[in-house]
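> Sequence plus the predicted model coming up.
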Amino acid sequence: MRQNPARRAALLDAAIEVLAREGARGLTFRAVDIEAQVPNGTASNYFNNRDDLLTQVGHRFYERLEPEPGMMAAALEGPRDRDRVTELMHDLVDRVSHFRSGYLALLELRLEATRRPELRRLLTERIRADVDANISYHTQSGLPGDATTVVLLYLALNWLILERLTLPDIFPEDQIHDLVTDVVERILPGPGRSA
């Protein structure tokens, strides 16, 4: 199996695009080779089988979505209040939404995980770790709210992102900003309101 990290990343990025466009059934080594514009047979040199490719795509999605370390530090400059949480949630929704093909590929992976135990294990571990890391970051940084706040924001905003990327006419783009703000305000009571 070949070990050129840049080529592997390019193949995985191509696989993300194929998954988003064609769905899981369209994800073949040949389709990945065509999308990556590499010689026929290249993807099969990098991945043991289709399950391996699907699993590696799951890893790559999270790799590409990871925020820059400096961004996380800068996010905590200034007051740690509901307004800061609102800013962070707007950034999150925008960052995920701008990686449309990645999010759609992740949805395909989730569906495929209902039939593939190894993929299900990977996604369960990775998404659980992501939720736990978000809870830890939120609570340790002194932002208002608790673990339940983070989980509720995660659930509500993931569905908003899903609607935005798959059925954008349900909530027109000019409503997204206000909807994110409203979600935070309703889940995280502000000063003067009871928790």
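Cool, the structure landed.
> all contacts plus neighbour counts: C-alpha atoms, from now on.
Fine.
> how about Arg120, what does it touch?
The contact partners of Arg120, by C-alpha atoms under 8 Å, 6 or more residues apart in numbering, come to Arg110, Ala113, Thr114.
> Secondary structure element for it, which one?
Here Arg120 sits within helix 117-140, counting by DSSP states H and E.
> contacting residues around the helix or strand just after that helix?
As assigned by DSSP H and E, the chain's next helix or strand after helix 117-140 is helix 147-166. By C-alpha under 8 Å, 6+ apart, the residues outside helix 147-166 that reach it are 93, 96-97, 100, 104, 131, 134-135, 138-139, 170-171, 173, 180, 183-184, 187-188.
> tilt between helix 147-166 and helix 117-140?
120 degrees (axes from the mean of the first three to the mean of the last three C-alpha atoms, to 10 degrees).
> in helix 147-166, what's buried?
Within helix 147-166, the residues scored as buried using 16 or more other C-alpha atoms under 10 Å are Thr149, Val150, Leu153, Leu157, Leu160, Ile161, Leu162, Arg164, Leu165.
> putting a second one here so we can go through both:
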Amino acid sequence: MARNPERRAALLDAAIEVMADEGARGLTFRAVDARAGVPTGTSSNYFTDRDQLLSQVGERIFVRLTPEAGALDTAMLPEPSRDLVVELMRWLARRMAAERSCYLGLFELRLEATRRPELRARLTEVLRGDLDENIRLHLAAGMPGDEDTVLLLYFALTGLLVDHFTVPGLHDARELDTLIETVVNRIVPAA
């Protein structure tokens, strides 16, 4: 198994792009090699099979979606409030839009996980850990609301982003920022 970490990351990034453009069914070693601009057979030197590739694509997506060190601390500097929750949700949506391929790749992984129990178990573990950390951060920061508030925000933002990326005209030209503000104002209790 090849051990060049930069090449592995480039192959995984290419795999994310393939998934975003062609879906999980289009994810083949040949497609990854072509997208990465490497000789045919290169990715099979880095991943034993398609299941390993899918699993590592998921890990790479979360690496790319993780904010830079200190970015969250900076975002959390203002006084905890409903307005801050609105800004944090907008910030998160902008991050997802900036990594559109990753977010579409994550949709594809979710669909693929319905057919692959091992992938489902790993994806559930990672998403549950991320959600638990968001709940912990929300409560520790003294933000308005409780654990259920964070869960509802998660479900609402996930749904908004699914529509935003897959059927952007669905919201009657209402801006995503406006929809996020409406969602937060309906879910997060006033101070």
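Now that the structure is in, tell me what you want to look at. Everything quoted here is computed from the prediction, not taken from an experiment.
> so of the contacts of Arg120 of structure 1, which ones are in helices?
Counting by DSSP state H, the part of these found in helices is Arg110, Ala113.
> filter the contacts of Arg120 of structure 1 to the buried ones?
Arg110, Ala113.
> And the contacts of Arg120 of structure 1, which is closest to Leu65 of structure 1?
Minimum distance to Leu65 of structure 1 across the contacts of Arg120 of structure 1 is 16.6 Å, recorded for Arg110 (C-alpha to C-alpha).
> Let me see the contact set for the closest one.
Applying C-alpha under 8 Å, 6+ apart, we find Arg110 of structure 1 in contact with Arg120, Leu123.
> do you know how far it is from Ala75 of structure 1?
Arg110 of structure 1 is 30 Å from Ala75 of structure 1, where distance means C-alpha to C-alpha, to the nearest Å.
> that older thread, now render the contacts of Arg120 of structure 1 as a markdown table, adding distance to Asp51 of structure 1.
As requested, the contacts of Arg120 of structure 1 are exported to a markdown table (distance: C-alpha to C-alpha, whole Å):
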| residue | distance to Asp51 of structure 1 |
| --- | --- |
| Arg110 | 13 |
| Ala113 | 10 |
| Thr114 | 13 |
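> which of the contacts of Arg120 of structure 1 are also in contact in structure 2?
By both residues aligned by TM-score structural alignment, their matches' C-alpha atoms under 8 Å, the contacts of Arg120 of structure 1 still in contact after alignment to structure 2 are Arg110, Ala113, Thr114.
> Leaving out sequence neighbours, find the closest residue to the last one.
Counting by C-alpha to C-alpha, 6 or more residues apart in numbering, the nearest residue to Thr114 of structure 1 once its immediate chain neighbours are dropped is Arg120, at 6.6 Å.
> and what of the second one?
Excluding the flanking residues, the one nearest Ala113 of structure 1 by C-alpha to C-alpha, 6+ apart is Arg120, at 4.4 Å.
> residues contacting Glu112 of structure 2?
By C-alpha under 8 Å, 6+ apart, the contact set of Glu112 of structure 2 is Ala24, Leu119.
> at 7 Å what do you get?
Residues near Glu112 of structure 2 by C-alpha atoms under 7 Å, 6 or more residues apart in numbering: Ala24.
> Roughly how far does it sit from Arg95 of structure 2?
24 Å.
> Likewise for Ala69 of structure 2?
14 Å.
> for the residue most central in space within structure 2, helix, strand, or coil?
Centrality entry for structure 2: nearest residue to the mean C-alpha point is Tyr103, 4.7 Å, by C-alpha atoms, centre = their mean. Using DSSP: H, G, I helix; E, B strand; the rest coil, the structure places Tyr103 of structure 2 in helix.
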